[in-house]
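K.L.:
this one's structure only:
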């Protein structure tokens, strides 16, 4: 099969729906064999049925290190290597200061920071030299809406991890970049902010609209491919100009 990712194996976490699903679908279109992960087996099975034979699924909770170890052992057994790793699993909860609970912090930091760290660490033995690692960040690391302080802090941590890992892995030619979507029309965003808020956001951005998962996936495909061979440690905002406004 032709395509900029032909012959490559990619792992996309949190890919049963939304942005992760769109990235997996774009990678398939570019010729990759793709492994998707998520917590919900039924949702993963439905995603595989839609995405086709180039995709397999491994159920994994990114907050559970043992789950991640088992998931990447399954990837090793099936494919033996990873050429592209997209760490997309994430969560958020609106909580203004004064209303933040310990459970909120444990959930959001556990998923977005701890989960990112141990996903990459468990993938590391399988990453090929010159592999591409893409960490999914957020414009919330730069432009935080009310109640998003904890979520924004986790995405700022993801950016910091990319800077450190860029240096740690440079000797193997492994590139580490951050893909930071702005408001994107997904069910996850609607669940996070509410449908009314999402509907009102678009006119506030320079391009005048909320993005689509496919637009995020297009940039992920660039970062995964040889077209970005000299790009590492970068953060790509795909946000209609929101953080620059």
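P.N.:
Received it, and whenever you're ready, just let me know what you need. For clarity, every value in this text was computed on a predicted model and none was experimentally measured.

K.L.:
Every contact and neighbour count from this point should use C-alpha atoms.
P.N.:
OK.

K.L.:
Just the buried residues of the biggest strand by length in the chain, please?
P.N.:
Ranked by residue count under DSSP state E, the longest strand found in the chain is strand 127-136. Within strand 127-136, the residues that count as buried by 16 or more other CA atoms under 10 Å are 127, 128, 130, 131, 132, 133, 134, 135, 136.

K.L.:
how near is the fifth one to residue 85?
P.N.:
Using CA to CA, to the nearest Å, one obtains 6 Å as the distance from residue 132 to residue 85.

K.L.:
Second structure for comparison follows:
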């Protein structure tokens, strides 16, 4: 399949987890992919496995300087960027009264400020490419309440996506957000959380959690020209949990 043939994509937080799954699918579909992460060891090992159409760039997504470096390295390796997937993010399972200001600002920097910086940094490259697609990974907690700080940032990503979509539409750049529910990643289905996840899945209308590739397939659709008339929109992958 070649749904992303001729496209150059940047995926943040791609050394493992959902970012890795997105990267593997993008490469299968013909893209050249720049994977970024703070975990240099895992990121470099992954691109060594993936081959010549992938490179790794170590990145702190909350650093404006690092974003400039990522764009520069992407253009040096593959040319102007067509696709940006703002995937990097963290969470913190603490009650609001237990979250420090330092905790809060760290989550905001990684989950929210990074999305702003990434969108702003990639625009000149996408203009050279003649347009592009930005996919911002939010969460079902960008639609309904969850943990304080995490929920706040995921709502912010949803709003930024809409505002940026209006700003960037005249340049041929589309911006959409993806809102996953519970995904069967190794962290979620490990032994100490498995029972809780199975119990929660009974509340989901489809009675199961999502497989990682089900989310990646949505991200692929938004990155591809198949979604050419979609911008400023929310794409929910939660098995129906937020519809209740």
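P.N.:
That came in fine, so what should we check first? As the structure is a computational prediction, the values presented were derived from the model and not from experiment.

K.L.:
So which elements touch the longest strand of the first structure?
P.N.:
Strand 127-136 of the first structure sits against strand 82-87, helix 149-168, strand 175-181, helix 213-224, with contacts defined as 3 or more CA pairs under 8 Å, 6 or more residues apart in numbering; DSSP states H and E.

K.L.:
Redo the ones you listed as CSV? Include mean neighbour count and distance to residue 17 of the first structure.
P.N.:
As requested, these are arranged in CSV below (neighbours: other CA atoms under 10 Å; distance: least, CA to CA, whole Å):
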stretch, mean neighbour count, distance to residue 17 of the first structure
strand 82-87, 26, 14
helix 149-168, 20, 20
strand 175-181, 26, 15
helix 213-224, 21, 10
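
K.L.:
Tabulate these (a markdown table), appending distance to residue 237 of the first structure.
P.N.:
Shown next, in a markdown table, are those (distance: least, CA to CA, whole Å):
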| stretch | distance to residue 237 of the first structure |
| --- | --- |
| strand 82-87 | 16 |
| helix 149-168 | 12 |
| strand 175-181 | 5 |
| helix 213-224 | 9 |
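
K.L.:
can you tell which of those is closest to residue 74 of the first structure?
P.N.:
Comparison of those against residue 74 of the first structure by CA to CA identifies strand 82-87 as nearest, at 11.9 Å.

K.L.:
hmm, back to that, now flag whichever of the buried residues of strand 127-136 of the first structure is closest to residue 162 of the first structure.
P.N.:
Among these, residue 135 lies closest to residue 162 of the first structure (CA to CA), at 7.4 Å.

K.L.:
what's the distance between that closest one and residue 156 of the first structure?
P.N.:
On the measure of CA to CA, residue 135 of the first structure and residue 156 of the first structure end up 11 Å apart.

K.L.:
Please apply the same query to residue 233 of the first structure.
P.N.:
Separation of residue 233 of the first structure from residue 156 of the first structure (CA to CA) stands at 14 Å.

K.L.:
again, but for residue 64 of the first structure
P.N.:
According to CA to CA, residue 64 of the first structure and residue 156 of the first structure sit 22 Å apart.

K.L.:
Same question for residue 168 of the first structure.
P.N.:
19 Å.

K.L.:
What of residue 46 of the first structure?
P.N.:
Residue 46 of the first structure is 32 Å from residue 156 of the first structure, by CA to CA.

K.L.:
Next, give me the two most distant ones among the buried residues of strand 127-136 of the first structure.
P.N.:
Checking these with CA to CA, the most distant pair is 128 and 136, at 20.2 Å.

K.L.:
Enumerate every residue touching the residue nearest the centre of the second structure.
P.N.:
Central residue of the second structure (CA atoms, centre = their mean): residue 87, 2.1 Å from the mean position. Residue 87 of the second structure is in contact with 11, 12, 13, 14, 18, 19, 136, 137, counting by CA atoms under 8 Å, 6 or more residues apart in numbering.
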